[in-house]
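Enquirer: Could you work out the structure for the sequence below:
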Amino acid sequence: MSLKKKLIIISVIGGVLVSFLAFITVHFLTRKPKKLPSSPSLQNRSFSMTYGDLHEATNGFSSSNLVGKGSFGSVYRGSLLNFEGPIAVKVLNLEKRGAAKSFVAECNALGKIKHRDLVKILTCCSSVDYKGEDFKAIVFEFMPEGSLENVLHNNEGSENEKHSLILSKRVDIALDVAHALDYLHHDEDQVVVHCDIKPSNVLLDEDMVAHLGDFGLARLIHGSKEHSSKDQIDSSTIKGTIGYLPPEYGAGGPVTPEGDIYSYGILLLEMLTGKRPTDNMFYENLSLHKLCKMKIPEEILDIVDSSMVMPTVEDQTWIVENNIKECLVMFATIGVACSEEFPAQRMLTKHVILKLLEIKQKLSS
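Expert: Modelled structure (predicted):
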């Protein structure tokens, strides 16, 4: 090969290398740097927190940090470095039968669903404690106003004893829970049946917006339009709360969204009357549902919780006028329609939402 040809080949190869190096240099100089988060997110640390992390966050699970107890464990208030705001840590009592299964159900359910009116799960912790024993906990965003149960019944020592829920606020809370259920029940791929709708599982944030929580009994059903026999879950394994369980579950019927609607209806009637379904005034032939159904419409004022219609220091305009009475009747009618004995007779969540919005409009007019 002649010297001239060698020089040409070297020049071509050199040109290609120079072009390649120039391209690489330009690429790295012009590439946008990867944005780093300003603070660690718990969501990115899912299932990675240790017992020690949560022990420190709750001051050793101190009794002074205890904010409540549930069917399968205790809830503590805590705080973590580099995370804004307090957290709630639900520690499972693994000695209690069903607690471990509850942990899995809740993590599975809440890990796949996101909605404004559901309590946000931040992370799950499956670890061991300082004694080498199994430890399981779920970390949530802390709800500063506590549960609807505490607000409705002014539980002694509750931070929200000062609150008196007027009718408009109860309608807002009912709407929040209805939106949450509508979301859970009408997902195209996977229906979530909560199985334990009650006031203690409705938590309130600083703006008194309601968030449905505690999915320890939740059941997932595949497909929202038609539930085949293989999708039906035997309700005999469900251990819900007496007074809120639908009658078909007691008879061993399958778990369905209509069961949640029944419990929701009882919750509405409890919000209306201030009476729990297990109150001593209810006996074999009288239930919260029957009482409200009998009093609609003429005697509605005989059963309503007076604290939601009496004037307050902040608002002296709340008096029981015809407009208010009409709204109370409408609210009671929704609760009764949702808690009918037979599932097919119960109101659909979308109809519930429309009716509650109608009440809201009447109250604001």
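
Enquirer: For the rest of this, base every contact and every neighbour count on C-alpha atoms.
Expert: Will do.

Enquirer: Tell me where the stretch 1-150 of the chain has helices.
Expert: 3-30, 51-57, 99-112, 148-153 (DSSP state H, counting those that start in this stretch).

Enquirer: Ok, which of those comes nearest Tyr249?
Expert: Evaluated with Cα to Cα, those place helix 99-112 nearest to Tyr249, the distance being 18.6 Å.

Enquirer: now for the closest one, which elements pack on it?
Expert: For helix 99-112, the helices and strands in contact under the criterion 3 or more Cα pairs under 8 Å, 6 or more residues apart in numbering; DSSP states H and E are strand 87-92, strand 121-128, strand 134-141, strand 219-222.

Enquirer: Most tightly packed of the helices of the stretch 1-150 of the chain?
Expert: Of these, the one with the most neighbours on average (mean count of other Cα atoms under 10 Å) is helix 148-153, at a mean of 21.

Enquirer: contacts for it?
Expert: 155, 158, 160-161, 163-165, 199-204, 271, 274 (Cα atoms under 8 Å, 6 or more residues apart in numbering).

Enquirer: hmm, try it at 6 Å
Expert: Pro199, Ser200, Val202 (Cα atoms under 6 Å, 6 or more residues apart in numbering).

Enquirer: please give me the structure for this one as well, since I'd like to look at both together:
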Amino acid sequence: MEDGIPFQIVSELLEGSVSEVIDAAHSSTSYLSHYEQLSIVLQMTSAIAYLHGLKPRPYVHADIRPTNVLVTRDMKVKVADLGAAHLVESSKSAGTLSRQYLAPERMPPTSGHSSLPSDVYSLGVSLIEIFTGVGPIPEERNGQLTLMINRRRLYRICLMMITDEDKIADRPTSAGCLATLIREVEELARSGVPAIKRMAKGQFVGEGAGRRHKVVLSDTYHP
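Expert: Predicted coordinates:
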């Protein structure tokens, strides 16, 4: 406790955020491999789906973005910064957060409460950034999506995740997003890519240094 505020000490070494991983990938000779992208988004989406599926009441994270997703040196992803998180039934607007990732229903003049669908929107923006390597500029989001058009399943799910305020009901649940990502991984695993096969079994660990970043990634785990 400090000044009446409780702090929690996390006893594992975290090597940086997904934002740092993206930046480091841009500074190297090539962007994140398809395996690396899927590994990050699958673990990230799984964590959000877990929060949303808590019983008897789900939790809303309320500030989902790559900066708040940490990565360990063995390529394990940890969703962090739940300071704005709250029970759905007592949800309140979380105040000033990262506007680039906020759902339209949470932006002025509406400034509505955070919710499961608004979390899905923020998750969708984050996934698009990870898949494309392009920053979350709302005015350029359609251009970002065109970079994904050849990945049909991923393109469709991300497009549905960032629907406008008048189509909130069309947004999938985080569990539905996770199911789509799992199908993508399973289909790639059937194609015989060893790294994807390991990921399909829930193995995300990398070994050796493959990029100019303190997160350890292995070239042997890249398709």
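
Enquirer: TM-score for the pair, please.
Expert: Remark: TM-score between the superposed chains equals 0.73 [TM-score structural alignment, normalised by the length of structure 2]; 186 aligned residues with a Cα RMSD of 2.7 Å.

Enquirer: follow-up on the earlier one: want to throw the helices and strands packed on helix 99-112 of structure 1 into TSV with distance to Glu358 of structure 1 and mean neighbour count?
Expert: Formatted as TSV, these follow (distance: least, Cα to Cα, whole Å; neighbours: other Cα atoms under 10 Å):
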stretch	distance to Glu358 of structure 1	mean neighbour count
strand 87-92	35	24
strand 121-128	32	20
strand 134-141	31	20
strand 219-222	32	20
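
Enquirer: And these: which comes nearest Ile13 of structure 1?
Expert: Of all these, the one in closest proximity to Ile13 of structure 1, counting by Cα to Cα, is strand 121-128 (55.5 Å).

Enquirer: Next, the angle helix 99-112 makes with that closest one.
Expert: Orientation of strand 121-128 of structure 1 against helix 99-112 (axes from the mean of the first three to the mean of the last three Cα atoms, to 10 degrees) gives an angle of 150 degrees.

Enquirer: For strand 121-128 of structure 1, name the packing helices and strands.
Expert: Helices and strands in packing contact with strand 121-128 of structure 1 are listed as strand 134-141; criterion 3 or more Cα pairs under 6 Å, 6 or more residues apart in numbering; DSSP states H and E.

Enquirer: How far does the strand it packs on sit from its chain's centre?
Expert: Counting by Cα atoms, centre = their mean, to the nearest Å, strand 134-141 of structure 1 is centred 16 Å from the centre of its parent chain.

Enquirer: Also stretch 193-200 of structure 1?
Expert: 9 Å.

Enquirer: how about the biggest helix by length in structure 2, aligned to which bit of structure 1?
Expert: When structure 2 is parsed with DSSP state H, its longest helix is helix 34-52. Mapping helix 34-52 of structure 2 onto structure 1 (TM-score structural alignment) gives residues 167-185.

Enquirer: picking up where we left off before, distance to Val193 of structure 1 for the helices and strands packed on helix 99-112 of structure 1 - can I get that in TSV?
Expert: TSV is the format used below for these (distance: least, Cα to Cα, whole Å):
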stretch	distance to Val193 of structure 1
strand 87-92	21
strand 121-128	17
strand 134-141	20
strand 219-222	5
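
Enquirer: closest one to Gln232 of structure 1 among the ones you listed?
Expert: strand 219-222 (7.3 Å).
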